[in-house]
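Asker: here is my input, please return the structure:
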Amino acid sequence: MKTRETASAGYRLALEAHLAAVAPVLQGPAAPDDGDSSHIPADAKAAFADHRARTHETASAIQDAAIRRARAERAAARPR
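Answerer: Below is the predicted model:
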C-alpha cells in the first residue's frame, strides 16, 4: 500500500498544491461572528428559529423511535 511518504514525487506535488489551495478556505469562518445580529432581517431570524425547532423535533422523534425499537428487540430476544 502506498502512503504519502512512499508516493511518487508527482503525487506529493499535486497534494501540496491541493492543500495550498484548499487550506485558506478552511482556516476560518466566512464572516467574523462579533455577536451583533442587528444586520440580519427579522424574517430570516424567524425562519431560522422555525427550522431549528423542526429539526429538533425531528431528531427527538427519531431518537424516541430508535429507543422503542431497541427495547422491542431486546424484549423479543429474551428467553421465555
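
Asker: CA atoms for contacts and neighbours, from now on please.
Answerer: Will do.

Asker: now the helices for this structure?
Answerer: 9-26, 42-77 (DSSP state H).

Asker: in a markdown table, list those along with mean neighbour count.
Answerer: A markdown table is the format used below for these (neighbours: other CA atoms under 10 Å):
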| stretch | mean neighbour count |
| --- | --- |
| helix 9-26 | 11 |
| helix 42-77 | 12 |
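
Asker: what's the spacing between H18 and R12?
Answerer: Distance of H18 to R12, computed by CA to CA, to the nearest Å: 10 Å.

Asker: ugh, typo on my part, it should be A76
Answerer: 54 Å.

Asker: one more sequence to fold, the one below, so I can look at both together:
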Amino acid sequence: MSFRAIMEDWAVFAQDGEVSIGTVRFVQSNRLLAYIENYGEVILDKTDVAWASEGKVVLQPGCLPRKVLDAIAHAHDQELGTR
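Answerer: Sure, this is the predicted structure:
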C-alpha cells in the first residue's frame, strides 16, 4: 500500500504482530506525525515505515533515530508500572 494511503488515527506498531505503540496524528506526502505512548509526538519519515495497510503502520526499527527507539522501548511502561 502507498504511504499516501495512510490515514490519521491508524495504529502504529514497532513490529508486525506486536501491541500498538501509538497512533498516526497527521500525514504529509513524505512524513507523518505519530503519537508514541508514554512519550509524545514524533515526526517519522516515509523511509521509517516498513509497510502500512488496513489501519496499521509498521515501522522499520533499523531506520529510526535512537530517541524514537528508546520511546518505543518504554511505550507501555505506565501500564506495566515500570516507570
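
Asker: TM-score of the superposition?
Answerer: The TM-score (TM-score structural alignment, normalised by the length of the first structure) is 0.19; 21 aligned residues with a CA RMSD of 3.1 Å.

Asker: burial of G40 of the second structure, as a residue count?
Answerer: The burial count assigned to G40 of the second structure is 11, neighbours taken as other CA atoms under 10 Å.

Asker: secondary structure element for V57 of the second structure?
Answerer: Following DSSP states H and E, one finds V57 of the second structure within strand 56-59.

Asker: meant to ask about E79 of the second structure, not that
Answerer: Using DSSP H and E, E79 of the second structure maps to helix 77-80.

Asker: what's that helix packed up against?
Answerer: Using 3 or more CA pairs under 8 Å, 6 or more residues apart in numbering; DSSP states H and E, no helix or strand is in contact with helix 77-80 of the second structure.

Asker: tell me the helix or strand right after the strand holding V57 of the second structure.
Answerer: helix 66-73.

Asker: got the buried residues for that next one?
Answerer: Using 16 or more other CA atoms under 10 Å as the test for burial, helix 66-73 of the second structure gives 68, 71-72.

Asker: what would those residues look like in JSON lines with distance to I43 of the second structure?
Answerer: Shown next, in JSON lines, are the buried residues of helix 66-73 of the second structure (distance: CA to CA, whole Å):
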{"residue": "V68", "distance to I43 of the second structure": "9"}
{"residue": "A71", "distance to I43 of the second structure": "13"}
{"residue": "I72", "distance to I43 of the second structure": "13"}
